[in-house]
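1. Here is a sequence with its predicted model. Questions after.
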Amino acid sequence: MKRPPVILRKFQESDLDDFMEWATDEEVYRFSMRETFKSREEAEIYIKKKSVERPWWKAICLEGRVVGAINLKRVIGDSSCRAEIGYCLARRWWGKGVAAEAVKLCVSRAFTDIPGLERIEGLVESENVASQSVLEKAGFVKEGLLCKYFTFKGKTRDFYSYCFLSQDLPQCV
């Protein structure tokens, strides 16, 4: 059976129930920089705030339902030619190509939507093999291992650095 296509769009207040389904899942947030959401009120405030702060924070949708989120955070100042990508996905959609398709869509739009963007970076914890696979399927290049790079949930961890350059765009689409 063929999976429905992935659509990226802005979050809406009506997405709260779908958002709570995966944003309260400890396993989904295992490699996330933030903790799971503990209340609908906390999630509602987050959605409103994040939608304003990050114009490139999008809902990952299948058949009109929000199954995850993807974002680009542009670096400011002298490094504004680059942005960092982040994403999360409801567990029931893991391993079905949804995240890789969402990343490809994000990349294909980002270089047009964000003037001056030349590089998209992904930092992935060394133990997060699934996310490494997502970025590789989307055409990102593994640049190397950053040892003891970041203190994450109380432990200093190693991260792999991935990148996608604007000149590589035709390979992604």
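-> On my side now, so go ahead.
2. can we go C-alpha only for contacts and neighbour counts from here?
-> Noted.
3. Check the contact between residue 111 and residue 104; I expect there is one.
-> No. The pair residue 111 / residue 104 is not scored as a contact, 11.6 Å apart, by CA atoms under 8 Å.
4. Which one of those two is surrounded by more residues?
-> Between residue 111 and residue 104, counted using other CA atoms under 10 Å, the more crowded position is residue 104 (21 against 18).
5. Would you map the helices across this protein?
-> Secondary structure of the chain, counting by DSSP state H: helices at 16-23, 40-53, 98-113, 129-137, 169-172.
6. hold the first one in mind and look at this next one:
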Amino acid sequence: MEEESIIPSTVSDISLRLLDISDIDDFMAWATDSKVARFCKWEPYTSKEEGINFIKDKVAAHPWFRAICIDNKPIGSISVTPNSGSSKCRGELGYALAWSYWGRGIATQAVKMVAKSVFDEWPHLERLEALVDIENVASQRVLEKAGFKKEGVLRKYLILKGRTRDFVMFSLLSTDPKT
């Protein structure tokens, strides 16, 4: 019998928090899913050890990485990666969500939560951008609903999963109204 997912009564039931080693089983529930990883730079995780190493080595050292939670249970992740060098005014948004929670407004709410807080947490940040595979229409819609502006298509921009792909650039500026 398939485990029933927890359905939030409202999008206010969603929270963001640090991801910890103790979350490994919840992390593996969605990080091993090829549907979740389809448009991500990473491949689905294949072992708990691989997941633990990711949390210990990458997440713990990341400047802004959070678990997307319902009732404190991680069902996805969201991060802002700062650009370096002369581009410190920009940060790149990335997120992933367990497929059983898709289509419920959870990713949109998580993106809005990040947009409302990251510019305060990082006053030097003026631009939050997100690159979305041109075929990932649902993710494009998430960003539009969260107030991001579509800037254009970057043709043959990135090799992803062995194929050169077109990406859509979205941005939110610190001066843009937050939805």
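-> On my side now, so go ahead. Since the model is a prediction, treat every value here as computed from it, not as a measurement.
7. Could you get me the TM-score between them?
-> With the length set by TM-score structural alignment, normalised by the length of structure 1, the two chains reach a TM-score of 0.95; 171 aligned residues with a CA RMSD of 1.1 Å.
8. quick revisit: compare the helices of structure 1 and give me the one nearest residue 8 of structure 1.
-> Nearest of these to residue 8 of structure 1, taken as CA to CA: helix 98-113 at 7.1 Å.
9. could you check the distance from the equivalent of residue 68 of structure 2 over in structure 1 over to residue 12 of structure 1?
-> In structure 1, residue 68 of structure 2 lines up with residue 60, judged by TM-score structural alignment. Distance from residue 60 of structure 1 to residue 12 of structure 1, counting by CA to CA, to the nearest Å: 12 Å.
10. In terms of neighbours, single out the busier of these two.
-> Just comparing residue 60 of structure 1 and residue 12: by other CA under 10 Å the higher neighbour count belongs to residue 60, 27 against 14.
11. these two touch, right, that one and residue 11?
-> No. Applying CA under 8 Å, one finds residue 60 of structure 1 not in contact with residue 11, separated by 9.1 Å.
12. What sits closest to the spatially most central residue of structure 2 if chain neighbours are left out?
-> Nearest residue to the geometric centre of structure 2 (CA atoms, centre = their mean): residue 95, 0.9 Å. Nearest residue to residue 95 of structure 2, sequence neighbours excluded (CA to CA, 6 or more residues apart in numbering): residue 78, at 4.1 Å.
13. That neighbour pairs with which position in structure 1?
-> Alignment note: residue 78 of structure 2 maps to residue 70 in structure 1; criterion TM-score structural alignment.
14. what separates whatever residue of structure 2 lines up with residue 84 of structure 1 from residue 23 of structure 2, distance-wise?
-> In structure 2, the residue matched to residue 84 of structure 1 (TM-score structural alignment) is residue 92. Using CA to CA, residue 92 of structure 2 is found at 24 Å from residue 23 of structure 2.
15. what about the strands in structure 1?
-> Taking DSSP state E, the strands of structure 1 run over residues 7-9, 57-62, 65-74, 82-89, 119-125, 141-152, 155-165.
16. Let's have those strands in JSON lines, adding distance to residue 34 of structure 1.
-> Shown next, in JSON lines, are those (distance: least, CA to CA, whole Å):
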{"stretch": "strand 7-9", "distance to residue 34 of structure 1": "22"}
{"stretch": "strand 57-62", "distance to residue 34 of structure 1": "15"}
{"stretch": "strand 65-74", "distance to residue 34 of structure 1": "13"}
{"stretch": "strand 82-89", "distance to residue 34 of structure 1": "11"}
{"stretch": "strand 119-125", "distance to residue 34 of structure 1": "14"}
{"stretch": "strand 141-152", "distance to residue 34 of structure 1": "10"}
{"stretch": "strand 155-165", "distance to residue 34 of structure 1": "14"}
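17. Can you say which of these is nearest to residue 49 of structure 1?
-> Closest to residue 49 of structure 1 of the strands of structure 1 is strand 57-62 (CA to CA; 10.7 Å).
18. and the angle from the closest one to strand 65-74?
-> Angle of strand 57-62 of structure 1 versus strand 65-74, following axes from the mean of the first three to the mean of the last three CA atoms, to 10 degrees, is 150 degrees.
19. Now do strand 57-62 of structure 1 against strand 82-89: the angle between them, please.
-> Angle, strand 57-62 of structure 1 to strand 82-89, by the same axes, to 10 degrees: 40 degrees.
20. Now do strand 57-62 of structure 1: which elements does it pack against?
-> strand 7-9, strand 65-74 (3 or more CA pairs under 8 Å, 6 or more residues apart in numbering; DSSP states H and E).
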